[in-house]
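Asker: sequence and predicted structure are below.
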Amino acid sequence: MSTNTFAVVIPLYNKEHYIARAITSVMAQTRPVDEIIIVDDASTDSSIDKVARFQDPRIRLLRRTDPQQRGLPATRNVGIRSARSRWIALLDADDSWREDFIEEIEKLLTRASDRTGMLFTGWENIWSSGVTRDPYSASRDQLGFTQLNFDSFVSTWLRLGSCPVMCSGVVLRRDMVIEAGLFQERCRRGEDKEMWLRLLYIADALASPRICSSYYRSIPGQMQQSITTHVRHCVCATLEDLITQSSGKRRRLLMRLFNHEVLEYARAVHQRERVSPEIYRGFFVSIDPYRYFILLSLSYVPVPIQQLIRRFVLWTSGVIGIPRRGTGSQFR
């Protein structure tokens, strides 16, 4: 494998209206990728037909046909394992890149070291009501490229109130992703955040504030529309493992991140149901007693009052440090 070879892995499941946009954005890159790997996850619409219209020797269409084993983590892993390139760019089928995404990634590579395992850029959120910028790139707009180790990554995550990385704006070093254990196929959602934590535990990241990708937030069938009220966010178990391995400042950072992600997940639960205590099992009450009180109220008070809590408390970023809608919360 040469140093600067790039594969893009595009998971595909019933995105017939969007997949052409994603592929077109890849083919328009000013620095072309070397492989385009599309992994279909037993689609039942005409997504495959849309892919077949593109005649490009770099495209490989892989198909997973077992409808009982669908899921983004497994689909991404198929693409990563099959890639021959050193660097793996991720792109969801309903998102797109700007034409200079890979070019900007190559600029980041000029600063890379042997420990660099992640490269990422800024992105724009495309809502039905308008466009917003991700909070990390907005906070670094005039500061250029940034190197992040594990602790600074977690600190930045907490400072912003949202993860600095979005799947369709990241490039990963293939051998390091494999060493970290690939995406966890047990995850029903949040597999991206869980992966970033494990990867950056053994590697560093380089980031550019330049906006180079678009995250379309109002697509029917997205994962954030199917949050369950009875299952913990899959990042919780990983954070618990990392906490047991850590001490001092790092341990407290991870405990704070655990609490933050638990409350973010509870905040996104459908308003017609109560939050199951299972969601916040393991919450570090001594660090955030006020947030714990909010979680208890979401479990035990009547649903109409819960709706008031969400409206007047959970959406108030100045009170408990949670970003308002549109600032980058990522339940994908």
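Answerer: Cool, the structure landed.

Asker: rest of the way, CA atoms for contacts and neighbours
Answerer: Will do.

Asker: which parts of the stretch 1-150 of the chain are helices?
Answerer: 19-27, 47-52, 72-82, 101-109, 135-139, 150-160 (DSSP state H, counting those that start in this stretch).

Asker: so which of the ones you listed is the most packed in?
Answerer: Across the helices of the stretch 1-150 of the chain, averaging neighbours per residue (mean count of other CA atoms under 10 Å) puts helix 72-82 on top, at a mean of 21.

Asker: use this one as the comparison:
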Amino acid sequence: MFSVIIPVYNKYPHLDRSITSVLKQKFEEWELLLVDDGSTDGSLEKARSYSDKRIKVFQRNEPGPGGYAARNLGIAKAKYNWVVFLDADDEWLDNHLVTFFELISYQPNAKIVSSSWKDNFEDNKEERSFPNSYHKKHQAKGIHEIELKAFLKNSIYGAPPFWTGAVGFRKDLLLEIGGFPEGRCKRGGDVDTWLRAIFYGKLAIWSPKLTVVYHRDSVNMVTKVEGFEVGCEATTVKQLASLTEDKQIIRLLFQFLNARVVSRWLQTLRVGKKTQPLWGKVKWKYLTKKGFAITFWSILPTAITKQLYRLASKAKYD
């Protein structure tokens, strides 16, 4: 039923947690594909230490940015018709796969399934968990369908309905869209894939059940170590916009791209990396009021920009 893919690159401290969360699933018809991306910290040996016959370990010699190449290898090796993902530093609750099975039974025509997740923050003093923004806004609807326009609108205002560990796809859809953008970008490849999937797959089904924990404390998080770049979504948005005559979809696509660029700029600012002015990197015609304000901030001295960011930390672009 489900092929579970976990890309692994130097995640030794977290690997037991993620693998164990798959082993504890109430729904038992699955295979787990662990794709090591050239780890040097013992992660490969840890992956090979599990004796469950449903677990398969594959090895790549060179790490690929974002784990995109590792996921694509997993997709190629997957034997089931539904493919789901989990990052090596996150975990599922035991109801995750059974929730996906229920969604597929509820809407057999959907090629994308998604559940809700909670963001978990840990520091030396305390651990804090919060449901994601889409869950907060839409949980009262219960199970519901999501089409392209709804995906774009919610993503623009900081409430995307999909996230890597909480989304699943028909394998044929992933193959149709070319999988993850390995070799095309260092960051943003997950979102780029979700965008192409909902554009071509047309329909997703979403459950308000919280089934995944997104750990924000993990080692080697891409958002912690990378600097600012526009990302591969820019090329994808332009390509998709050229394939439709729907003016609302075109507008939403470019608003989505602006939101992604601004969000990435804010992430770069937050982790203390050097930022660049956003002039020329956003489409002025499609900026929201918040996007325009942040674009203006980007030309100010860094010290002032950081202070403004603290004051506006609740803005839904981030």
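Answerer: Great, that's in hand. Everything numeric in this text was worked out from a predicted model, so none of it was measured.

Asker: work out the TM-score between the chains.
Answerer: Superposed pair, TM-score by TM-score structural alignment, normalised by the length of the second structure: 0.91. Supporting alignment: 309 aligned residues with a CA RMSD of 1.9 Å.

Asker: quick revisit: need the helices of the stretch 1-150 of the first structure in TSV with distance to Asn125 of the first structure, can you?
Answerer: Shown next, in TSV, are the helices of the stretch 1-150 of the first structure (distance: least, CA to CA, whole Å):
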stretch	distance to Asn125 of the first structure
helix 19-27	15
helix 47-52	24
helix 72-82	20
helix 101-109	16
helix 135-139	10
helix 150-160	16
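
Asker: out of these, which comes closest to Asp288 of the first structure?
Answerer: Evaluated over those, closeness to Asp288 of the first structure peaks at helix 150-160, with 13.5 Å, by CA to CA.

Asker: would you pull up how far that closest one lies from the middle of the chain?
Answerer: 15 Å (CA atoms, centre = their mean, to the nearest Å).

Asker: for the helix or strand following it, give me the average deviation versus the second structure.
Answerer: Sequence-wise, the next helix or strand downstream of helix 150-160 of the first structure (DSSP states H and E) is strand 170-173. Mean deviation of strand 170-173 of the first structure relative to the second structure after superposition (mean CA distance after the TM-score superposition for the first structure): 1.0 Å.

Asker: in the second structure, what residues pair with the helix or strand immediately after strand 170-173 of the first structure in the chain?
Answerer: Per DSSP H and E, strand 170-173 of the first structure leads on to helix 174-180 as the next helix or strand towards the C-terminus. The counterpart of helix 174-180 of the first structure in the second structure, using TM-score structural alignment, spans residues 171-177.

Asker: buried set for that stretch?
Answerer: Lys171, Leu173, Leu174 (16 or more other CA atoms under 10 Å).

Asker: kindly reformat these as CSV containing distance to Ile104 of the second structure.
Answerer: Shown next, in CSV, are these (distance: CA to CA, whole Å):
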residue, distance to Ile104 of the second structure
Lys171, 14
Leu173, 15
Leu174, 17
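
Asker: where do the strands sit along the second structure?
Answerer: 2-8, 30-36, 55-59, 82-85, 91-92, 112-122, 127-131, 144-146, 167-170, 204-215 (DSSP state E).

Asker: kindly reformat those as CSV containing mean neighbour count and distance to Lys247 of the second structure.
Answerer: Converted to CSV, these look like this (neighbours: other CA atoms under 10 Å; distance: least, CA to CA, whole Å):
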stretch, mean neighbour count, distance to Lys247 of the second structure
strand 2-8, 26, 37
strand 30-36, 24, 41
strand 55-59, 17, 44
strand 82-85, 24, 33
strand 91-92, 25, 39
strand 112-122, 22, 25
strand 127-131, 13, 33
strand 144-146, 17, 19
strand 167-170, 22, 28
strand 204-215, 22, 22
